[in-house]
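Visitor: attaching a predicted model along with its sequence, questions to come.
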Amino acid sequence: MEMNEYLDVFIEESKEHIQSLNSNLLELEKDPKNMDTVNEIFRSAHTLKGMSATMGYQDLADLTHKMENVLDAVRNDKLQLDSTIIDIAFEAVDQLEFMVFDIIDGGNGKKDVSDLVAQLKAIEEGEPIRHIKTNDSNPVDASENGTQTIKIGSLDQFETTVLQQSLEKKFNNFQVNIQLDEGCLLKAARVYMVFEVLEQMGEIIKSEPLVAELEEENFENDFAVLLITQEDKETVKQKIMKVSEISQVIVSTFDVKQSFEPEATENVSLEASKQKSSSTSNKEAKSKKNSKTSQLTSKTIRVNIDRLDALMNLFEELVIDRGRLEQIAGTMKHAELQETVEHMTRISGDLQNIILNMRMVPIDQVFNRFPRMVRQLAKDLNKQIELSIQGAETELDRTVIDEIGDPLVHLIRNALDHGIEIPKERVEKGKSEKGTLKLNAYHSGNHVFIEISDDGAGINKEKVIKKALSNGVIDEDQLATMSDSQIHQLILASGFSTADQISDISGRGVGLDVVKNTIESLGGSIEIESEYGKGSLFSVQLPLTLSIISVLLVEVSKEKYAIPLSSIIETAIINKNEIMHAHNKQVIDFRGKVVPLISLHDIFEIPGDKEDEAFHSIVIIRQGDKMAGLIVDSFIGQKEIVLKSLGNYLTDVFAISGATILGDGQVALIVDTNALIK
């Protein structure tokens, strides 16, 4: 029986069952006598066992079979649940999840779970439970100085050829082993920063674990990279050590000959060829079958996300052509053409909403990992914490969902570790022993807001000020004009990501610069409210989608620029005499507030002389509690545009986040208002 065509269905349904196991085990821990919850867990384990056995994943099937036996004993009143049994059940679910993700990454789902199976069997038979043995998923080896380093696995023929050619051209082949700090929170972000440094020095050939596992933080604190570079070992080491939260870097020369296994490569290629051939024949056979079960068809289907991405790309081209037709119809003033274009605009607008909604995913896909994480952290920190989640059904574009998980994990871990106090301290302050962490998501206009709040210690404003002044983040003059909210925002500055931060301001700043940068790269923002001794609120604002946005088109010296409407408060035309000067900068009085002016002509160094007119067109923009006025020559109007990146060669253009193609074929640059306000 050929299983390749069923693999995607198996993976999706396995992930759903594992999430169900996690959620229901958390509920069962609160109410161990709830047989309805036990039955739900039993059904998930039973279904997962049957699917795994059918697909040939025996380790998965064996582990779920033993879980099923224990649950059946509980259902029949032969076994009483306690915290130890639930802990082992959670460990079993962790191992199931590891095996499923191994299958997703192309593995065979094998893992030594014999110790865990033996413990579940002991529970079932009422015998004493032995200690759980930790299975290390990463191969390790001992380096010269005694520390553990990960070994790079065998290379294929292409990788070997590249490495051999690099030696011929006098390049260095290095294996770089990196160890993160034990308490490193946003591990995936640190890995990304290390990769950025390495790519500036040379070319990365391979990593262990694989990049996908590193992005999912599916590793401990160590990872290894195979690097081709002209730099020496010491230079490579020094540059990597500049990244924060790195405890050790070991750079060694890589021996190509010991790592190439040609026979294994050929077998893999042959097997892949067979799989591709059988998969193709299955598809052809499947296409010839006539379905007679149309009335029984489900109202939902699973669609590969790549197809939705392709559909979105095609629609983006349609939006560009729609703009062109609108412009032609407006120029020609042909009644029938204008009527047809208006109808097409309405239809394409409806189509746009449908496509965007198809890409929308409930934020519950991110939130559902947090109850388990909070439970484990609470046990590790000896704290009592109640997690409250609201708005999990709120939907976001898939591209935003993919990126927002790590920053939220970091904010939650920060709140638990450094925000909420231990029970003894809470009682001394007149609080309940159990701290509360609230997670809330909701829509507002074209944005989604995610709030993480806790009733913990809050942020000590005086210590933040002291730290900011000593690190040079601000000076005394700036401090004199800052509000409490602006002072709280200082913990997001990169100057706070230092080793002594944990003791200075309760660790609230460690890595938050990475969180802020990630959120802003998505076109979002983060704001902080805190009352010392009572708690903190971190509010993250994100756009609903990143691909099609509404903008105001403006003109500066005959060049067109697009300013996102989400950043604009209003537009105005002011008299030149209304412009004042403060600290050698142009400012205006906007509704009682002093707002600095920024000339796009000067910022982007646009050729040609500035027009010296009596009136200026101004676009008032806002980011958080900061505002600025952009001086432009004229307003063109509001448009919906397709956001296009500038490509790999124009990655560091100041204050430009992308470009778009207008209806007449011209290219308009999209202004990054966040960068301008900074």
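Guide: Structure received.
Visitor: please make it C-alpha for all contacts and neighbour counts, starting now.
Guide: Fine.
Visitor: surely Ile129 meets Ala122?
Guide: Yes: with contact defined as CA atoms under 8 Å, Ile129 reaches Ala122; the gap is 6.2 Å.
Visitor: mind giving me the packing neighbours of the helix or strand hosting Met344?
Guide: In this structure, Met344 sits in helix 335-358 according to DSSP states H and E. Applying 3 or more CA pairs under 8 Å, 6 or more residues apart in numbering; DSSP states H and E, one finds that helix 335-358 contacts helix 305-332.
Visitor: go with 10 Å
Guide: Where contact means 3 or more CA pairs under 10 Å, 6 or more residues apart in numbering; DSSP states H and E, helix 335-358 is packed against helix 305-332, strand 395-397.
Visitor: and these as CSV, adding mean neighbour count and distance to Met482?
Guide: Below are the helices and strands packed on helix 335-358 laid out as CSV (neighbours: other CA atoms under 10 Å; distance: least, CA to CA, whole Å):
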stretch, mean neighbour count, distance to Met482
helix 305-332, 16, 43
strand 395-397, 21, 34
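Visitor: A further structure is provided below for comparison with the first:
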Amino acid sequence: MELNQYLSMFIDESTEHLQAINENLLRLENSPHDIEIVHSIFRSAHTLKGMSATMGFEDPASLTHQMENVLDLVRNGKLSMDPVIFDALFKSADALEGMLKDIVAGGTGKADVTEIVAQLKSIVSGDRKAPVAGGGSAVSAQNAAIQLDEFQISVLEQSLNSGYQVFFVETRLTDECVLKAARAYMVFRVFEESGEVIKSYPSVEDIEQDRFDHSFSVYLTTHKSKESLEKEILNISEIHSVSVNALTKESLRQLSKGTASREIAAAVQAPERGVEKDTAQSVKAQQGQAAGAMSSRTIRVDLERLDNLMNLFSELLISRVRLEQLAGEIKHSDLQETVEHMARTSSELQNIVLKLRMVPVDTVFNRFPRMIRDIAKNLNKKVELIITGADTELDRTVIDEIGDPLVHLLRNAIDHGVESMEERAAANKSENASIYLRAFHSGNHVFIEVEDDGKGINTEKVLETAMKRSIVTREQAAKMSEKDIHQLLFASGFSTADKISDLSGRGVGLDVVKTKIESLGGAVEVESSIGSGTKFIVQLPLTLSIITAMLIRVEAEKYAIPLSSIVETAAITKDKIRKVHGNLLMDYRNTVIPVVPLAEMLEVPHHEKADDSEVNLVIIRKGAKLAALIVDEFIGQQEIVLRSLGKYLTHVFAISGATILGDGQVALIMDTNALIK
């Protein structure tokens, strides 16, 4: 039977069932007596077993069969879920995931899972003294073939002829590495800065989506030496080892004959010795090509090309706005009709261009539930991670960078924020702590919040530690507000941990978070209440080149306010605004909100008008907070191109950039979030 035609279906369905197994295991840990969840896991394992056996993948079929045996006893009431069973099932899920990655890459899904199988069998037999796997699955996809086509081999040969080095680089991450994709991205950045990656295994798409084990390999052309490349890669944290092997013309010829990755070392070390083509390897390679062709429905595009596309479209948009203005002045029907058609077409094109760079934060968030589970277990704490807004989209360049900061914040919440079960019981709290991970849009920014219901920040202890470490003097400490004290947490080398552990106490963490967030043009704030918990608020720019905005006029100046931060516009009589303790306030939909005169706030020269009885307002929002801006005129809604103010005009209050209008004038783009405290 020809099975390659079914391989794509097998890969897709297996991925879904593995995700279901992981999610249901996490649910079952919270409700270990819920037999319905056990039934769901059993069905997923049973389906995986049947599909694997049909496709001829023996190891996945064998492992899922052993999982079935355990789950069958649980669902029939002959066995109760306990930590040993959970560990065995989680390790089984990890092993199956590794096998599937190998199959996607063209392998046969084989892996050494004897220890996990022995553990599962011991659970069924009741002998818990059987050997238990200490490091998880021994799955390694590095034995699969990295097939190079004739074009790729030709590129490598031409690189050698041009004086470049050609390396086969194998990189292995540490077993403790949580965000593997983020570390791999940093390694690939080294590759791209020094040369060009011709082929990678697993594929770049799989690496970006965290669908790989702890190692990956590439063929690289570069001008750098072997020693320089090794040094740069090893300088990246959580790298276990790196192997850089130089390829010669002879070894490339061997590759063109079908050399597999497991034979590369021999080809590199003994280029004069040929390697015969193995028939079984040839079949494996063909299967790999079929898997790649059917499972990959995306292509990798260089971000620089997307930037160029965005810049070109930005120029097109400026010209379109100018053309619309001219057509409105000339009032020629055919011209206006043509311009309107062009506007509709370019709007559709704009949506496509914008979406090309946007990625939901779920690609980062979905890694955290399992991480929280493992850390909480190590600390003997019960923690539930509650995620909202995972479909919020961010620019790809920002997504690539926020993983590590969020890991630090979540670890900090579990270790420092959440109390032990005994402490929570003494404080009349539930022993199950909650950590909230939220994401939402506000204006042309995205906010990500990490909040815990723990003990809050002890400002006295923070101040005492800061003075002990000479971060602040006693005189400075006496003048500091609570917000200032909270910012001390981000000082380099600061830690309030009483002892050093794997998670804390080394003075590295929150300072890294602040540095990384600020390097992305964002900011991080802290809110805390003793006994109630702590909330870290990360503000990140969308970094979009094009936004929809409301153009307004303040005296002679024009400003753009992002439409996503506007609730509504209104005109009210001046007597509805009242002054309380020097602040302007107004009633708005059963609440009271502050009123901000933009002319005064932005120091725009202004004069009293003859008829000043009515004012125009723009109601803006930042999260749940509202404010009203006083403006002189609503010009209208318009799509604008966001331009940076440059390196000499950084941190301008309430201004995030500028745009060129259709008539050639420059309008400043407002950062309304800065106006709401």
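Guide: Noted; the coordinates are in hand. Only a predicted model underlies this, so the values are computations on that prediction, with no experimental measurement involved.
Visitor: can you calculate the TM-score here?
Guide: Remark: TM-score between the superposed chains equals 0.62 [TM-score structural alignment, normalised by the length of the second structure]; 588 aligned residues with a CA RMSD of 6.6 Å.
Visitor: circling back: present the helices and strands packed on helix 335-358 of the first structure as JSON lines; the columns should include distance to Asn517 of the first structure.
Guide: Shown next, in JSON lines, are these (distance: least, CA to CA, whole Å):
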{"stretch": "helix 305-332", "distance to Asn517 of the first structure": "25"}
{"stretch": "strand 395-397", "distance to Asn517 of the first structure": "19"}
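Visitor: looking at these, which is nearest to Glu203 of the first structure?
Guide: Taking CA to CA, helix 305-332 is the member of those nearest to Glu203 of the first structure, at 27.7 Å.
Visitor: for the closest one, the distance to its chain's centre please.
Guide: Helix 305-332 of the first structure sits 29 Å away from the centroid of its parent chain (CA atoms, centre = their mean, to the nearest Å).
Visitor: repeat that for stretch 95-102 of the first structure.
Guide: Taking CA atoms, centre = their mean, one finds the center of stretch 95-102 of the first structure at 21 Å from the center of the full chain.
Visitor: find the nearest non-adjacent residue to Met186 of the second structure, please.
Guide: Spatial nearest neighbour of Met186 of the second structure, chain neighbours left out: Ile236 (7.5 Å); criterion: CA to CA, 6 or more residues apart in numbering.
Visitor: how near is the one you found to Lys579 of the second structure?
Guide: Distance, Ile236 of the second structure to Lys579 of the second structure, by CA to CA, to the nearest Å: 56 Å.
Visitor: ok, Asp82 of the second structure next?
Guide: From Asp82 of the second structure to Lys579 of the second structure the distance is 63 Å (CA to CA).
Visitor: so what corresponds to Val407 of the second structure in the first structure?
Guide: Using TM-score structural alignment, the partner of Val407 of the second structure in the first structure is Val409.
Visitor: isn't that match up against Asn368?
Guide: No: counting by CA atoms under 10 Å, Val409 of the first structure sits too far from Asn368 to count as a contact (11.5 Å).
Visitor: so those two - more neighbours on which side?
Guide: For Val409 of the first structure and Asn368, the more surrounded residue by other CA atoms under 10 Å is Val409, and the numbers stand at 20 against 16.
Visitor: doesn't the more buried one fall inside a strand?
Guide: No: assessed with DSSP: H, G, I helix; E, B strand; the rest coil, Val409 of the first structure is helix; it does not lie in a strand.
Visitor: which other residues reach the helix or strand harbouring Met467 of the second structure?
Guide: Using DSSP H and E, Met467 of the second structure maps to helix 459-468. For helix 459-468 of the second structure, contacts defined as CA atoms under 10 Å, 6 or more residues apart in numbering pick out 469-478, 480-489, 491, 493-497, 528, 530.
Visitor: kindly recompute the last result at 8 Å.
Guide: Residues from elsewhere that reach helix 459-468 of the second structure (CA atoms under 8 Å, 6 or more residues apart in numbering): Val472, Thr473, Arg474, Ala477, Glu482, Ile485, His486, Leu488, Leu489, Phe494, Ser495, Thr496.
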